[in-house]
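[1] Build the 3D model from these lines:
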Amino acid sequence: MKYSKIPLSQTVVSLCKEHQIEHIIISPGSRNAPLTIGFTNDPYFKCYSIVDERCAAFFALGIAQQTQKPVALVCTSGSALLNYYPAIAEAYYSQIPLVVLSADRPKHLIDIGDGQTIKQNDVYGEHVVFSSDLKLDLKDDFKLSKDEEIPMIKNLENKLERFLGIQKDIQSYNETEMHSALDSAETLSGPVHLNIPFDEPLYETVEKLQIQTKKYKREEKETKIDEAELEDCITTWHSAKRKLVLVGVLQPNSIEKQWIEELANDDSVIVFTETTSNLHHQDFFPGIDKIIAPLSHDGFKSLQPDIVLTFGGLVVSKKVKAFLRKYQPKEHWHVDTNKANDTFFCLTKHLRVDPNWFFSKFFSRVTHNIKSDYKRSWLGTRKHRRKMQKAYLETIPFSDFSVFDAILSRLPQPSQLQVGNSSAIRYTQLFQIHKSINVFCNRGTSGIDGSTSTAIGAAIVSNKPTTFITGDLSFFYDSNALWNNYIPKDFRIIVINNEGGGIFRILPGHKNTENFDTYFETKHNLNASQLCSMFGFDYYSANNSEKLSTHLKTFYEVTDRPKLLEVFTPSRINDEVLLNYFEFIK
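    Next up, the predicted model:
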């Protein structure tokens, strides 16, 4: 096996292996050659070559999203690591562990006019949970300078002793920083950045490791909650007749079934879930906007809870945020080991424990459920909304709304659904997704950039077939995502092409003007057929219900290539259909 000759590179690769970082995403470059040599020559690592660093970072995000383990990104110096930034911000707010290993030049070569040199230290600012510059190895050179005194042997011994002492300190520092970074990525569930200086020559290799890292043992932190705080929660819970549980982004099967049943069996509890919550029960309330969008002031007052309990990641629904900000609960508790967002401006408790651990301590001491008709009355509303939605679908023309209904009802079971941002995830929220389908979306920063790359990364490590639903702008924006050799044959993309940013037609503003079409909706005449030809996808298109239905019958059959279905919808009526929907279901 070959190793880079540079000790620092050997250290980085060895400690990534010790921390069981398996997936390594490499973008081409010269300064990162020592790391590329180290990772690609060790069969322990699964290495991927992604040219576009922005795509590479979201690709890594998709893998980490699925495995819930740190994934490493390796890039050269200069602008390369700046292209990681959108995915780093997404990982920070979505609490996904990424490890950026950016190669750099030695300090004396920065800001002297060389190409691809920028100030790389702490470049991600507050969007990483740990950042450090590692130290450059000392040169293996003991030549005496002309003015050194003799005897030569004695001077050489002194110089060697000084060299070994300094190098030992450097090695100790680098190992400590590496361990801290890799620990932080895992325990804090976020991105970390290690900036790694390398001096030339960069490509020399050796057959044996020249360094031996010290064994490392992580200090395990005890999970616990203050007894007085827990008792206060139980007392408050017992007395409240209206409890609203709002669940954000969750990994599938992450909440134990017994706690799901405890929440479902309490008549004073309503559980609002989103498609990205991956949490299912017949008495829960998916489709939040469908429930609350048509409400009047009296309706909001009757829904206003005494307590809001939240867990999971960020919430898609703007309507539920607006509701809880205006009709605030007396208490808002958030359960998460790391973060708590004061989304509704009334956060009273951040319970820094895992939700399952909290529920195990909490429900074992909840002795009774207070009498309440809170859930029962709103189950009636839910039933009515679903009935009216079904009726509405029978009245509308071919549009985004009817297309999402057709697509979501024909997804393979079981499977994985990745959804692009903007209108795609908002339409998806309005429909019930079968419990065997796991749903994911980049809701950390909620940007349209990188959704395709994330979906492909996720598909590679998932044991289920993956469908990615996206809007046209998001898809074309991230078209370099298709430029890799790892896309599974059962990967499916559905592009909803309404010739622009359809979500802007839903928002307030003057529509159907040249200014709006050009600068807001961003009208275009592009289609995905030539991209599919270039990147090896089978291409299908539909512009009416009959063609869409025909293609969906065979779209998920396994072939030798991944497939893309582009659905063209009429941009001028989509907003009217959606806005009229909320009026209709009242």
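
[2] hey, let's count contacts and neighbours off CA atoms from now on
    Fine.

[3] For the nearest residue to Asn174 once chain neighbours are set aside, give me its contacts.
    Nearest residue to Asn174, sequence neighbours excluded (C-alpha to C-alpha, 6 or more residues apart in numbering): Leu134, at 5.5 Å. Counting by C-alpha atoms under 8 Å, 6 or more residues apart in numbering, Leu134 makes contact with Tyr173, Asn174, Glu177, Leu194, Asn195, Ile196, Pro197.

[4] List buried residues within those residues.
    Asn174, Glu177, Leu194, Asn195, Ile196, Pro197 (16 or more other C-alpha atoms under 10 Å).

[5] how about these, which pair is most distant?
    Glu177 and Pro197 (14.0 Å; C-alpha to C-alpha).

[6] Can you pick out the ones from the buried ones among the contacts of Leu134 that are in strands?
    Leu194, Asn195, Ile196, Pro197 (DSSP state E).

[7] Following up with a second sequence; could you model it the same way so I can compare the two?
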Amino acid sequence: MTTSVMPDTSSQFNRRWARLLLETLTRHGVGHICIAPGSRSTPLTLAAAEHPSILCHTHFDERGLGHLALGLAKATRRPVAVIVTSGTAAANLYPAVIEASLTGEKLIMLTADRPPELIDCGANQAIRQPGLFAGFAVQRVDLPRPTPDIPAGWLVSTLDRALADPAPGAVHINCPFAEPLYGADDTGREDPWSRTLGDWWQGNDPWLKLPGTAAPASEPDWASWRGRKGVVIAGRIPCEQGARLAEWAAELGWPLIGDVLSQTGQPLPYADLWLAHPDARQVLRQAELVVQFGGSLTGKRLLQWQEQCRPAEYWLVDPLPGRLDPAHHRGRRISAPIGAWLDHHPAIAQAPWAASLAGYAGLARARIEAALGDGLGEAQLACRLNDLLPADGRLFLGNSLTIRLVDALAQLPAGYPVYGNRGASGIDGLLSTAAGVQRADDRPLLALVGDLSALYDLNALALFRRTTAPVVIVVVNNNGGQIFSLLPTPEAVRERFYVMPQQVEFRHAAALFGLDYAQPDTPAGLRACVRRAWSRPGGGAATLLELKVQPHEGADVFRQLVSGMARP
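    Okay, here's the model as predicted:
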């Protein structure tokens, strides 16, 4: 006697389809999913909420949600998924998709959609979503309307193929669901459709396994190149490789010029100042080989030297695809993980050939100390940032003047995790990204952003109402986008159309979202506020510290220091 199986209703099969989709994501390393509220995405949301291996994060702002996922992906170095409903909710993910395409985080954008018969006919909240992210998504999967006529093996293997693509960046999976979207839970019912996958459900592997990335090859002439005069440029690289790269360069006797995101400890700090010194540039002209690790260089003088240098060869090592060299040097573009590449290219102990560069870095340090004094401005904050860092924590740096001052005036500890959005270098989603970084592993976080950046992502303060570890957000309020003070535009035009002073105080924003707030006005007061924050247990609200500084002071000090180094 056979047991009859009642057919699924549309809402029940939508749930089965979504469960299989979410289970497939976990087989590719997804452990975090960021979810915004919406009706059309209900099957996906319910599947994520019931999955035992998925940690769900929620936010009401889809633009911030995408950046929250970006921060999680940066810090975990694993793929992170996002679930949103249809219409402009999906479009708000675009900035995070663009950033991931440039910095390599793997995001999986699950955009719920109306079925085809509701597109281009005036239906509510229905837009053309296939191809929404154009060339910024490395893979695109336009799923059909869920139906048991499509084998479960087709769905899981289609997803496997897209998710196994080694290319970094975002994967867009568009998921149309027809109504009804709500119905009784069918977990206990017999499910012939899902059962066709057999014992796959009891394992942890993908249904369709695809070949992985090959190990990097050794440069055949490395043995001869390593004995010549080389220079190492360190851009954005993983924190565990920063100290190792610095040791590798030191053993070779090669100067290392490290970006603020290099996490190398910047053995020759303040490069954006001392590279303005003509004698320092004269020393570097002797370089026969320049090896750059990672992209996204911050300092203007470093970018200028990188563009103008003419060694015999220029090598650029980074796991991301593409040229990553805006100066278009003749040389080698080596796509490989930095640690694996160093394994294949051992150093040999040699005396430094450009030891005099340390003297120029020392000169820059002396001039910084003489120029800054004892006050509390944004230049002083950047220079003494190390005094505020939490033990075993993380640092997130905003864009524009903030990161440029830290890059030029600070020397951060080797191997200390430093994060930023330096792909497209926008100010959208900075606080949301910082929230994702903190949630990745519950370590204390110091985030430093400007006032316009904070205003642009003000909704993200809701993500800091309850944190699992102490968080300090420092908002440097210089009353506008003072990075534009460095532009040679007429002052009246500059203030109105570029700097855009807003005359705001963040005390009210902190109160709105229930955050602790202080406005220290001395270095000692700032240090005391930060110490109190680090001593508090996790589980409470973040601390927002607002530094009200003179509008042009930071840019003026920076300009004067660069000018002084250029005239020895």
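
[8] ok, back up a step: Gly29 of structure 2 versus whatever residue of structure 2 lines up with the residue nearest to Asn174 of structure 1, what's the distance?
    Correspondence of Leu134 of structure 1 to structure 2, assessed by TM-score structural alignment: Leu143. Separation of Leu143 of structure 2 from Gly29 of structure 2 (C-alpha to C-alpha, to the nearest Å): 21 Å.

[9] Test my guess that Val271 of structure 1 contacts Leu246.
    Yes - proximity of Val271 of structure 1 to Leu246 meets the contact threshold set by C-alpha atoms under 8 Å, at 6.0 Å.

[10] Tell me which of those two has more neighbours.
    Val271 (24 against 21; other C-alpha atoms under 10 Å).

[11] Tell me if that one really is in a strand.
    Yes - per DSSP: H, G, I helix; E, B strand; the rest coil, Val271 of structure 1 lies within a strand segment.

[12] What's it aligned with over in structure 2?
    Aligned partner of Val271 of structure 1 by TM-score structural alignment: Leu256.

[13] Which residue comes closest to its match once chain neighbours are left out?
    In space, and not counting its chain neighbours, Leu256 of structure 2 is closest to Val232: 4.6 Å by C-alpha to C-alpha, 6+ apart.

[14] before we move on, what about Glu219 of structure 2?
    His345 (7.8 Å).

[15] what do you get for Asn356 of structure 1?
    Going by C-alpha to C-alpha, 6+ apart, Asn356 of structure 1 has Ile255 as its nearest residue, at 6.2 Å.

[16] ok so, going back, turn the contacts of Leu134 of structure 1 into CSV, columns for distance to Ile24 of structure 1.
    Shown next, in CSV, are the contacts of Leu134 of structure 1 (distance: C-alpha to C-alpha, whole Å):
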residue, distance to Ile24 of structure 1
Tyr173, 24
Asn174, 20
Glu177, 19
Leu194, 14
Asn195, 16
Ile196, 16
Pro197, 19
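
[17] and the aligned residue in structure 2 for Asp575 of structure 1, what element?
    Using TM-score structural alignment, the equivalent of Asp575 of structure 1 in structure 2 is Ala555. Taking DSSP states H and E as the criterion, Ala555 of structure 2 maps to helix 553-566.

[18] now that helix, how far from the chain's geometric center?
    On the basis of C-alpha atoms, centre = their mean, to the nearest Å, helix 553-566 of structure 2 sits 29 Å off its chain's mean C-alpha point.

[19] residues touching Cys239 of structure 2, list them.
    Residues near Cys239 of structure 2 by C-alpha under 8 Å, 6+ apart: Ser262, Gln263, Thr264, Gly415, Tyr416, Pro417, Val418.

[20] Run a quick neighbour tally on the nearest residue to Pro414 of structure 1 once chain neighbours are set aside.
    Closest residue to Pro414 of structure 1 apart from its sequence neighbours, by C-alpha to C-alpha, 6+ apart: Ser436 at 4.7 Å. Neighbours of Ser436 of structure 1 under the rule other C-alpha under 10 Å: 14.

[21] Kindly report the same for Ala358 of structure 2.
    16.

[22] can you confirm it is in a helix?
    Yes - counting by three-state DSSP, Ala358 of structure 2 is part of a helix.

[23] Looking at structure 1, name the residue matched to it.
    Taking TM-score structural alignment, Ala358 of structure 2 has Leu379 as its aligned residue in structure 1.

[24] quick one: the match of Asp575 of structure 1 and Gly87 of structure 2, what's the gap?
    Counting by C-alpha to C-alpha - Ala555 of structure 2 and Gly87 of structure 2 are separated by 42 Å.

[25] do the same with Ala178 of structure 2
    From Ala178 of structure 2 over to Gly87 of structure 2 the distance is 15 Å, taken as C-alpha to C-alpha.

[26] Equivalent analysis for Tyr517 of structure 2, please.
    Tyr517 of structure 2 sits 37 Å away from Gly87 of structure 2, taking C-alpha to C-alpha as the criterion.

[27] which residues of the stretch 1-150 of structure 2 fall in helices?
    With helices called from DSSP state H, counting those that start in this stretch, the stretch 1-150 of structure 2 shows them at 10-26, 42-50, 62-76, 88-91, 94-103.

[28] Out of these, which gets nearest to Ala249 of structure 2?
    helix 94-103 (24.3 Å).

[29] how big is the offset of that closest one relative to structure 1?
    Superposed on structure 1, helix 94-103 of structure 2 shows a mean distance to its aligned partners of 0.8 Å (mean C-alpha distance after the TM-score superposition for structure 1).

[30] what span of structure 1 lines up against that helix?
    With TM-score structural alignment as the criterion, helix 94-103 of structure 2 aligns to 85-94.

[31] Just the residues contacting the matching stretch, thanks.
    54, 57-58, 61, 97-98, 124, 127-129, 190-191, 313-314, 442-446, 449-450.

[32] Counterpart of Asn525 of structure 1 over in structure 2?
    Under the alignment (TM-score structural alignment), Asn525 of structure 1 maps onto Gln503.

[33] about what we covered before: tell me which of the contacts of Leu134 of structure 1 you also see in structure 2.
    Here is what carries over to structure 2 from the contacts of Leu134 of structure 1, by both residues aligned by TM-score structural alignment, their matches' C-alpha atoms under 8 Å: Leu194, Asn195, Ile196, Pro197.

[34] okay, now the equivalent of Phe285 of structure 1 over in structure 2: neighbour count?
    For Phe285 of structure 1, the aligned position in structure 2 is occupied by Leu268, per TM-score structural alignment. Neighbour count of Leu268 of structure 2, defined by other C-alpha under 10 Å: 18.

[35] Isn't Leu268 of structure 2 up against Ala358?
    Yes - Leu268 of structure 2 is within contact range of Ala358, at 6.3 Å (criterion: C-alpha under 8 Å).
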